[in-house]
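**Q** What would the 3D arrangement of this be:
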Amino acid sequence: MTRILLLPGWQGSSDGHWQRQWERLYGDIVVEQADWDFPRRGDWIARLEDVILAQPDPVALVGHSLGCHLIDAWSASTRHADRVVCALLVAPPDLQSDELPAALLPWRHLLSQAPLPFPATLAASTDDPYCRWQAAQQLAQRWGARCANLGGCGHVNAASGLGDWPHGRQLLDAMLPPAQHPTALFSA
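**A** This next block holds a predicted model:
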């Protein structure tokens, strides 16, 4: 069965965030980083690699915010991308923005130009303060991902009031092979 790995962004995901709710509801694994406030790219990539290789089954990656760029950076540097069934990329920030926080600047200059080597859907809001809709569409195109318009949901985080975000789970489930839907185990 596919294991779902949740990749929070800069500063992690709070208890009210849908990623933490998915962890509780479905038993998904949150990939914890040693330092959420100063995201060292190499450290984050190495941690993701370790967690993926520790899984006995294939994985699906669900990134939020900087976690989306982590998926891109990891896939460009690993020899184990074949372990990933699919990726859901939620609300990636625009790393080219003039308003990018200083802690994220090192991520700006190391972007991969290759499409992701596995199926992906990018889910973005039309009013995300960290990424204009047009920038999200450009990221989806660069990553070879299907682009899902979420309407006005802000940064698709706890402040967006989405609860456990069932629509996001539907987007993920649509990419998984039917026999590998972990959500089905918990909805009976």
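
**Q** drop to CA atoms for contacts and neighbour counts, all remaining ones
**A** OK.

**Q** any chance you could map the helices in this structure?
**A** With DSSP state H as the criterion, the chain has helices at 18-26, 41-54, 66-77, 105-108, 133-143, 166-175, 183-186.

**Q** thought residue 108 was touching residue 95?
**A** Yes: between residue 108 and residue 95 there is a contact at 5.3 Å, judged by Cα atoms under 8 Å.

**Q** between those two, who's got more neighbours?
**A** Regarding residue 108 and residue 95, a neighbour count based on other Cα atoms under 10 Å identifies residue 95 as having more, with 21 against 13.

**Q** residues contacting that one?
**A** 104, 105, 107, 108 (Cα atoms under 8 Å, 6 or more residues apart in numbering).

**Q** From residue 135, how far off is it?
**A** To residue 135, residue 95 is 10 Å away according to Cα to Cα, to the nearest Å.

**Q** likewise residue 55?
**A** 33 Å.

**Q** So for those two, which residue has more residues nearby?
**A** Comparing residue 55 with residue 135 by other Cα under 10 Å, the one with more neighbours is residue 135, at 18 against 13.

**Q** Name all residues that make contact with that one.
**A** residue 94.

**Q** With residue 94 instead?
**A** 100, 130, 131, 132, 135, 136.

**Q** do that again at 7 Å, thanks
**A** For residue 94, the contacting residues are 130, 131, 135, by Cα atoms under 7 Å, 6 or more residues apart in numbering.

**Q** of all these, which comes closest to residue 34?
**A** residue 130 (23.8 Å; Cα to Cα).

**Q** I'd assumed residue 91 was in contact with the closest one.
**A** No: applying Cα atoms under 7 Å as the test, residue 130 and residue 91 come out as separate, 8.2 Å apart.

**Q** For these two, work out which one has more neighbours and name it.
**A** residue 91 (31 against 19).

**Q** Check the gap between that one and residue 58 for me.
**A** For residue 91, the distance to residue 58 - Cα to Cα - is 24 Å.

**Q** Who are the contact partners of the residue nearest the centre of the chain?
**A** Centroid-nearest residue in the chain, with Cα atoms, centre = their mean: residue 63, separated by 0.9 Å. Residue 63 makes contacts with 6, 7, 8, 88, 89, 90, as judged by Cα under 7 Å, 6+ apart.

**Q** this one next, for a side-by-side:
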Amino acid sequence: MRPLTLLTVPGLGSSGPAHWQTRWEQQHGCRRVEQRDWQRPVCAEWVATLEAAVAAAPGPVVLVAHSLACATVAHWAAATKCQVVGVLLVGPADVDRREMLPEVRGFAPMPLARLPFPSIVVASETDEYVTLARAGAFAAAWGSRLVNVGALGHLNSESGLGLWPAGWALVRELSSNVGAGEPATGG
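**A** Predicted coordinates for the structure are as follows:
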């Protein structure tokens, strides 16, 4: 069985060196979906870049999205013909909130169609970009399991998650649910 391709999908500004996505890339061999412009995202462009990355992957894919990338994945799922093993959606930014940056609001409205693959939404009780109730509503609409991790902020570098082994366990769960093999590790 071919090893899984794990694609990290960062949000606005990308993920810096202390972010768990970057650490997973270094530790576990995940590949980053690289957007042309991390500071001025355009929804259609980000979705097209994600589509190209999934289509080019050498094996079955698990997506690991954070923040604005969760909206990207939801938009992508509504239009793609590509299949993925599963998706981990971490700290989904609520793109429908009026107080969000215009760049983030450009991804509104948040698609609420059921996702055509297994998915897990991970949310914090103290995320400044999405309430736990709203993250729960996303999870329900998408057919995702909701995991409440407590008071950990936006689940980014400032949250101090390091390699975030609890998150990696969720990736392993997604990959084992369909028998696609273990996530690839190493570089």
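
**Q** sorry, back to before: pull up the overlap in contacts between residue 108 and residue 95 of the first structure.
**A** By Cα under 7 Å, 6+ apart, no residue touches both residue 108 of the first structure and residue 95.

**Q** tell me which of the contacts of residue 95 of the first structure are still there in the second structure?
**A** Retained in the second structure by both residues aligned by TM-score structural alignment, their matches' Cα atoms under 8 Å are the following of the contacts of residue 95 of the first structure: 104, 105, 107, 108.

**Q** Just the buried ones out of these, please.
**A** Buried members of those, counted by 16 or more other Cα atoms under 10 Å: 104, 107.

**Q** Alignment lookup: residue 90 of the second structure to the first structure.
**A** Following TM-score structural alignment, the counterpart assigned to residue 90 of the second structure within the first structure is residue 90.

**Q** can you tell me which residues contact its match?
**A** 63, 64, 65, 68, 122, 123, 124.

**Q** Check residue 131 of the first structure too.
**A** Counting by Cα under 7 Å, 6+ apart, the residues that residue 131 of the first structure touches are 93, 94.

**Q** again, but for residue 50 of the second structure
**A** Here residue 50 of the second structure is in contact with residue 33 (Cα under 7 Å, 6+ apart).

**Q** what's the answer for residue 104 of the second structure, then?
**A** Residue 104 of the second structure neighbours (Cα under 7 Å, 6+ apart): 68, 95.

**Q** now swap in residue 124 of the second structure and tell me
**A** Taking Cα under 7 Å, 6+ apart, one finds 132, 148, 149, 150, 151, 152, 153, 154 in contact with residue 124 of the second structure.

**Q** one more time with 8 Å
**A** 91, 131, 132, 148, 149, 150, 151, 152, 153, 154, 155.

**Q** repeat for residue 96 of the second structure
**A** 105, 108, 109, 110.

**Q** what do you get if the cut-off is 6 Å, keeping everything else the same?
**A** 108, 109 (Cα atoms under 6 Å, 6 or more residues apart in numbering).

**Q** quick one: it from residue 162 of the second structure, how far?
**A** Residue 96 of the second structure is 30 Å from residue 162 of the second structure, by Cα to Cα.

**Q** Could you do residue 24 of the second structure as well?
**A** 9 Å.

**Q** Kindly report the same for residue 82 of the second structure.
**A** For residue 82 of the second structure, the distance to residue 162 of the second structure (Cα to Cα) stands at 31 Å.

**Q** which of these two has more neighbours?
**A** Taking neighbours as other Cα under 10 Å, residue 82 of the second structure and residue 162 compare with residue 162 leading, 16 against 12.

**Q** Count the residues that sit near the residue lying closest to that one once chain neighbours are set aside.
**A** Of all residues not flanking residue 162 of the second structure in the chain, residue 20 sits nearest, at 5.7 Å (Cα to Cα, 6 or more residues apart in numbering). Residue 20 of the second structure has 24 neighbouring residues, counting by other Cα under 10 Å.

**Q** Residue 20 of the second structure -> the first structure?
**A** By TM-score structural alignment, residue 20 of the second structure lines up with residue 18.

**Q** Would you confirm that that match contacts residue 166?
**A** No: if you go by Cα atoms under 6 Å, residue 18 of the first structure and residue 166 don't touch, sitting 9.1 Å apart.

**Q** Residue 55 of the second structure pairs with which position in the first structure?
**A** Checking TM-score structural alignment: residue 55 of the second structure goes with residue 53.

**Q** Tell me how far that match lies from residue 140 of the first structure.
**A** 26 Å.

**Q** higher neighbour count, those two?
**A** Each of residue 53 of the first structure and residue 140 had its neighbours counted (other Cα under 10 Å), and the higher figure belongs to residue 140 (23 against 13).

**Q** ok, now which ones touch that one?
**A** 122, 147.

**Q** Excluding covalently adjacent residues, which one is nearest to residue 150 of the first structure?
**A** Nearest residue to residue 150 of the first structure in three dimensions, chain neighbours excluded: residue 125, at 4.9 Å (Cα to Cα, 6+ apart).

**Q** Having no further points to raise, I will conclude here.
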